[in-house]
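Q: Sharing a model prediction with you, sequence too.
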Amino acid sequence: MRLSADLKAFQSRIGHEFRRAEFLVRAVTHPSIASATRPDNQRLEFLGDRVLGLVMAEALLSADQAASEGQLAPRLNALVRKETCAEVAREFGLGDVLKLGRSEMLSGGRRKEALLGDAIEAVIAAVYLDAGFETARALVLRLWGARIGAVEPDARDAKSALQEWAQARGMPPPAYTETSREGPDHQPVFTVGVVLENGAQEKARAGSKRAAEQMAAAMLLKRLEAGDD
């Protein structure tokens, strides 16, 4: 199988030339355009998620040999969560080479966080199958780069941290509500509100509901920890 010019360029950007091009083609094929003769990337995404987790766990253990499991777990979550995966995918132009169905393309699929996050995991699996674990490990460390060393020692997912804050005070989990959606279908902007049982609340705007929820949670948590509520 021969790669298209855009996939050859993508190979160069990530620093791996595929011996079996079909692995890369499958990694960038979204279910919206899959068929009996064109498999999608979902199985690769499943595998790539595990490879990514193992590489990051090893890297974190090596970087801080005194850290406990309780300290390492939130750092790992920060590095492998969908938002981080999508950031990496955008940096290397993965969205530009995705194979999407027409409806997914028109709805802005090339910029969707979940779709990009899944696809970069599928690419990791494709490299693993093409060249083995050591090559896949080198790829992950190269793509994630400075993020690994820069992850905060007490890194926490904002939504999880806010839920922990509420539960520690006998409150039910925070409630999230999408209050508005603006812009065209291919580039929406979501406004999401979060509210606690005690009435404390915040709103945030972002290009995905997931990102808006995280931003709102982070803003509210910061205010709560500062003692304003």
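A: Here it is on my side, so go on. Numbering: from 1, shown residues only.
Q: use CA for all of it now, contacts and neighbours both
A: OK.
Q: residues in contact with the closest residue to Glu213 other than its chain neighbours?
A: Once flanking residues are discounted, Glu213 sits nearest to Val192: 6.0 Å by CA to CA, 6 or more residues apart in numbering. Applying CA atoms under 8 Å, 6 or more residues apart in numbering, we find Val192 in contact with Tyr176, Thr177, Glu178, Thr179, Ser180, Lys203, Ala204, Arg205, Lys209, Ala212, Glu213, Ala216.
Q: Which helix or strand contains Val192?
A: According to DSSP states H and E, Val192 maps onto strand 189-195.
Q: Now tell me what touches the next helix or strand after that strand from outside.
A: Per DSSP H and E, the first helix or strand lying C-terminal to strand 189-195 is strand 201-206. The contact list for strand 201-206 (CA under 8 Å, 6+ apart) reads 189-195, 212-213, 215-217, 219-220.
Q: and Lys82, how many neighbours does it have?
A: Around Lys82 sit 21 other residues, with neighbours defined as other CA atoms under 10 Å.
Q: wait, what's in contact with it?
A: Lys82 neighbours (CA under 8 Å, 6+ apart): Glu113, Ala114, Gly117, Asp118.
Q: Between those, which sits nearest Val28?
A: For the contacts of Lys82, the residue nearest Val28 by CA to CA is Asp118; the value is 9.6 Å.
Q: Quick check: the closest one vs Arg20, distance?
A: Distance from Asp118 to Arg20, counting by CA to CA, to the nearest Å: 21 Å.
Q: for comparison:
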Amino acid sequence: MTGLIRSPLVLARNTMRASNIIRASTPTLNRTFLINVKSAKKSKVQQQQEEKSSSPISETGAEAATAAQDSKYRIETPSPAVVAFAHRLKLNKLKDQTLLMRIVTHPSYERVGIQTNARLDTLGDKALHMFVMEYLHVKYPKLPTNVLKEAVEVYTRTSTLELMAKEFGVEDVARWVRSKPDAGHQLSLKTVKASVVRAIVGAIYIDQGFLKAREFVHAHFLSRDFKIESLLQIDEPKHYLSVLMKRLGRERPVARMLAETGRTSKAPIFIVGVYSGTEKIGEGFGSSIKMAEFRANADALKKYYMEELKDFGLPSDTEKEGAIYTPTKIGDTEVVV
């Protein structure tokens, strides 16, 4: 009986112990579950923060890299001479005033942390050629291609830029180093001056834009005229003019004596006119009839090819807001004889 009596007690005791164990273990399970949820939420928040912070960190890194790149070059304060030079050419209006010292520094001036005008020189050279070519191409629509190229070269060659540099006062501000006596190529001051002038155009182009650079070129380059007709050299103007008139569908040119004096003297003068039908298209003089006729035919060719437009627009005018550009007719190609 004892065993039978004790069995329920044991069972009851065991049941109580089991219930206590369950009660005690329940908070532990809940706590563990809540901890797991919190840890999961925290990891998601951390992940979101990492995703959000990844972009600014990369940008900061890029900015740091750029800053490190720029830090290799120190910012120089323009000297009083450079400041005066800038005011003469209105370069004081540049947004980036650090370009002033760079403009006047030739690549031969090799110093640690000093930027030179090499890139500005290249950019200015291309922009200068473009503006001059555009202007002459539109102004003289019939100019032969080879003469047009030579005219552009006259405006942009080193000797022309040197003269302009002298007016600008480049020699007083340019920074460069003379070549060593044993160097294969000797750097001249003429080359340095020309590079500074081109660098000015490049700096204005990159800092203030296309139109300001064009305005500078027109004001300082294209405002200077030279006799472009002197570049038009034709060995046989009479034959050349005959072919030209034929292609234009006009009557064959005929030379006629207009005036003469001192035929039998030591210094005769003859004046000859060249006509196409009833229209006089050229005139020339000389100490002989042959020379006068040669010059009359050459004069007729120059008048034809040097025809100049007085009121015209440029293709680059379209860069202006609200500007209306009317294309001009492209001139005929030169005669092939």
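A: The structure has been received and is ready for your questions. Just so we're clear, the structure is a prediction, and the values are computed from it rather than from any experiment.
Q: After superposing, what score do the chains get?
A: Remark: TM-score between the superposed chains equals 0.59 [TM-score structural alignment, normalised by the length of the first structure]; 152 aligned residues with a CA RMSD of 2.6 Å.
Q: Buried only: go through the contacts of Lys82 of the first structure for me.
A: Those of the contacts of Lys82 of the first structure that meet the buried threshold are Glu113, Gly117, Asp118, by 16 or more other CA atoms under 10 Å.
Q: Which helix or strand contains Leu115 of the first structure?
A: According to DSSP H and E, Leu115 of the first structure maps onto helix 113-131.
Q: That helix against the second structure, how far on average?
A: Taken against the second structure, helix 113-131 of the first structure registers an average deviation of 1.0 Å after superposition, with mean CA distance after the TM-score superposition for the first structure.
Q: Packing partners of that helix?
A: For helix 113-131 of the first structure, the packing partners by 3 or more CA pairs under 8 Å, 6 or more residues apart in numbering; DSSP states H and E come out as helix 21-27, helix 42-63, helix 82-91, helix 133-144.
Q: Can you say which of these is packed in most?
A: Most buried of those by mean neighbour count (mean count of other CA atoms under 10 Å) is helix 21-27; its value is a mean of 21.
Q: Trace that helix over to the second structure and give me the residue numbers.
A: Aligned by TM-score structural alignment, helix 21-27 of the first structure corresponds to residues 97-103 of the second structure.
Q: quick one: that stretch to chain centroid distance?
A: 17 Å (CA atoms, centre = their mean, to the nearest Å).
Q: What lies in contact with that stretch?
A: Residues outside stretch 97-103 of the second structure that contact it (CA under 8 Å, 6+ apart): 75-78, 82, 86, 91, 115-117, 120, 196, 199-200, 203.
Q: 6 Å instead?
A: Residues outside stretch 97-103 of the second structure that contact it (CA atoms under 6 Å, 6 or more residues apart in numbering): Gln115, Thr116, Asn117, Val196, Ala199.
Q: Give me the neighbour count for the counterpart of the second one in the first structure.
A: Okay, so that is Thr116 of the second structure. The equivalent of Thr116 of the second structure in the first structure is Asp40 (alignment by TM-score structural alignment). The local packing of Asp40 of the first structure (other CA under 10 Å) involves 22 other residues.
Q: A strand includes Asp40 of the first structure, no?
A: No - under DSSP: H, G, I helix; E, B strand; the rest coil, Asp40 of the first structure sits outside any strand and is assigned coil.
Q: Spit out the contact partners of it.
A: The contact partners of Asp40 of the first structure, by CA under 6 Å, 6+ apart, come to Arg26, Thr29, His30, Pro31, Ala34.
Q: ok, whatever residue of the second structure lines up with Phe10 of the first structure - how many residues close by?
A: Counting by TM-score structural alignment, Phe10 of the first structure lines up with Phe85 in the second structure. Neighbour count of Phe85 of the second structure, defined by other CA under 10 Å: 19.
Q: Relative to Glu171 of the second structure, how far out is Phe85 of the second structure?
A: According to CA to CA, Phe85 of the second structure and Glu171 of the second structure sit 10 Å apart.
Q: just Ile57 of the second structure next, same as before
A: Distance from Ile57 of the second structure to Glu171 of the second structure, by CA to CA: 48 Å.
Q: Quick check on the two: which one has the bigger neighbour count.
A: Per other CA under 10 Å, whichever of Ile57 of the second structure and Glu171 has more neighbours is Glu171, with 17 against 12.
Q: if I look at the aligned residue in the first structure for that one, how far off is Met219 of the first structure?
A: Matched by TM-score structural alignment, Glu171 of the second structure corresponds to Gly95 in the first structure. The spacing between Gly95 of the first structure and Met219 of the first structure, counted by CA to CA, is 29 Å.
Q: How about Arg26 of the first structure?
A: Arg26 of the first structure is 39 Å from Met219 of the first structure, by CA to CA.
Q: likewise Gly53 of the first structure?
A: For Gly53 of the first structure, the distance to Met219 of the first structure (CA to CA) stands at 28 Å.
Q: so who does Arg156 of the first structure touch?
A: Counting by CA under 6 Å, 6+ apart, Arg156 of the first structure touches Pro74.
Q: which element is it on?
A: Under DSSP H and E, no helix or strand contains Arg156 of the first structure.
Q: swap in the one 4 residues further on?
A: Secondary structure assigned from DSSP H and E places Ser160 of the first structure in helix 158-168.
Q: what stretch of the second structure does the helix or strand following that helix fall on?
A: Downstream of helix 158-168 of the first structure, the next assigned helix or strand under DSSP H and E is strand 175-182. Residue correspondence for strand 175-182 of the first structure in the second structure, counting by TM-score structural alignment: none.
Q: same thing with stretch 50-68 of the first structure?
A: Stretch 50-68 of the first structure maps onto residues 126-144 of the second structure, going by TM-score structural alignment.
Q: Also stretch 122-136 of the first structure?
A: Counting by TM-score structural alignment, stretch 122-136 of the first structure corresponds to residues 199-213.
Q: Determine which residue lies closest to the centroid of the first structure.
A: The residue lying closest to the centre of the first structure (CA atoms, centre = their mean) is Lys82, at 2.0 Å.
Q: Now which residue in the second structure aligns to that one?
A: Aligning on TM-score structural alignment places Lys82 of the first structure opposite Thr158 in the second structure.
Q: Could you check how far its match is from Ser223 of the second structure?
A: Thr158 of the second structure sits 18 Å away from Ser223 of the second structure, going by CA to CA.
Q: Then Met245 of the second structure?
A: Distance, Met245 of the second structure to Ser223 of the second structure, by CA to CA: 34 Å.
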